[in-house]
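[1] With the sequence up front, the predicted model follows.
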Amino acid sequence: MKAGYVCILSNSKRTVLYTGVTSNLYKRVFDHKKGKGYTFSAKYKTHYLMYYEVHQSMYQAITREKQIKKWNRDWKISLIESFNPEMKDLWNDILPSGRMHF
């Protein structure tokens, strides 16, 4: 079974939140940073990883993503702050060794 990730990304001012799911967190965030392949991300510049969860399967990750997407903004902010109180970009925290830093 393939692991899955739920992630929340934001823009530089933290005014826009994007919730997504992926089997490769590094690649997904890298693509967001490059504005590649995601219309929403390119338009709203959601290039900063604020939050992520690891799930044992993609099914579990998709189920959780759907749950979070239904939440209001305040609930999402509370979730992010419980994991990342400074609301910093977590990109460097997920980098495999020897990979590109932004």
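    Thanks, I have it.
[2] Please make it C-alpha for all contacts and neighbour counts, starting now.
    Fine.
[3] Could you double-check that Lys69 sits in contact with Ile8?
    No: shown here, Lys69 and Ile8 do not form a contact pair, counting by CA atoms under 8 Å, at 9.9 Å.
[4] Now do the helices in the chain.
    Along the chain, the segments classed as helices by DSSP state H run 25-33, 39-44, 58-69, 73-83, 91-94.
[5] need the ones you listed in CSV with mean neighbour count and distance to Ser12, can you?
    Putting the helices of the chain into CSV (neighbours: other CA atoms under 10 Å; distance: least, CA to CA, whole Å) gives the following:
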stretch, mean neighbour count, distance to Ser12
helix 25-33, 18, 11
helix 39-44, 14, 10
helix 58-69, 16, 20
helix 73-83, 14, 15
helix 91-94, 14, 13
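[6] structure B:
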Amino acid sequence: MSGGWVYIVSNKPNGTIYVGVTADIRRRAHEHREGLVEDFSKTYGLKRLVYAEEHASITDAIRREKTLKRWPRAWKVRLIHTLNPDWNDLYETL
């Protein structure tokens, strides 16, 4: 089994956020940027990859995603600020 990623996308600094999980962060970030999937992120224009963390297995990534989704928004915002205080789009760094 291969690794996985937990990521957060947003529409602007301190804007709406979405927590997701994927085995292919480059493909998934591209899908968000281009609005290729009809979901919450497309509805709210969440195209900016503001946070990503790699995990050894997709199972670990899914477990972490479920944990983050239960967190209060303030905790998620603080997590983004620890690695990306300016909420830059990390897509180009992948």
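    Noted; the coordinates are in hand. All values derive from a computational prediction rather than experimental measurement.
[7] Of the helices of the first structure, which is nearest Met50 of the first structure?
    Smallest distance to Met50 of the first structure across those (CA to CA): 6.4 Å, for helix 73-83.
[8] So which bit of the second structure is that closest one matched to?
    Under the alignment (TM-score structural alignment), helix 73-83 of the first structure falls on residues 73-83 in the second structure.
[9] how big is the offset of that stretch relative to the first structure?
    In the superposition against the first structure, stretch 73-83 of the second structure averages 0.5 Å from its aligned positions (mean CA distance after the TM-score superposition for the first structure).
[10] Which neighbours do Lys69 and Ile8 of the first structure have in common?
    Overlap of the contact sets of Lys69 of the first structure and Ile8 (by CA atoms under 8 Å, 6 or more residues apart in numbering) consists of Thr19.
[11] Report the spatially nearest residue to Asn11 of the first structure, omitting neighbours in sequence.
    Thr46 (4.3 Å; CA to CA, 6 or more residues apart in numbering).
[12] The residue sitting furthest away from the middle of the second structure: what's it in contact with?
    Going by CA atoms, centre = their mean, the residue of the second structure most distant from its centre is Met1, 21.3 Å out. Shown in contact with Met1 of the second structure (CA under 8 Å, 6+ apart): Ser57, Ile58.
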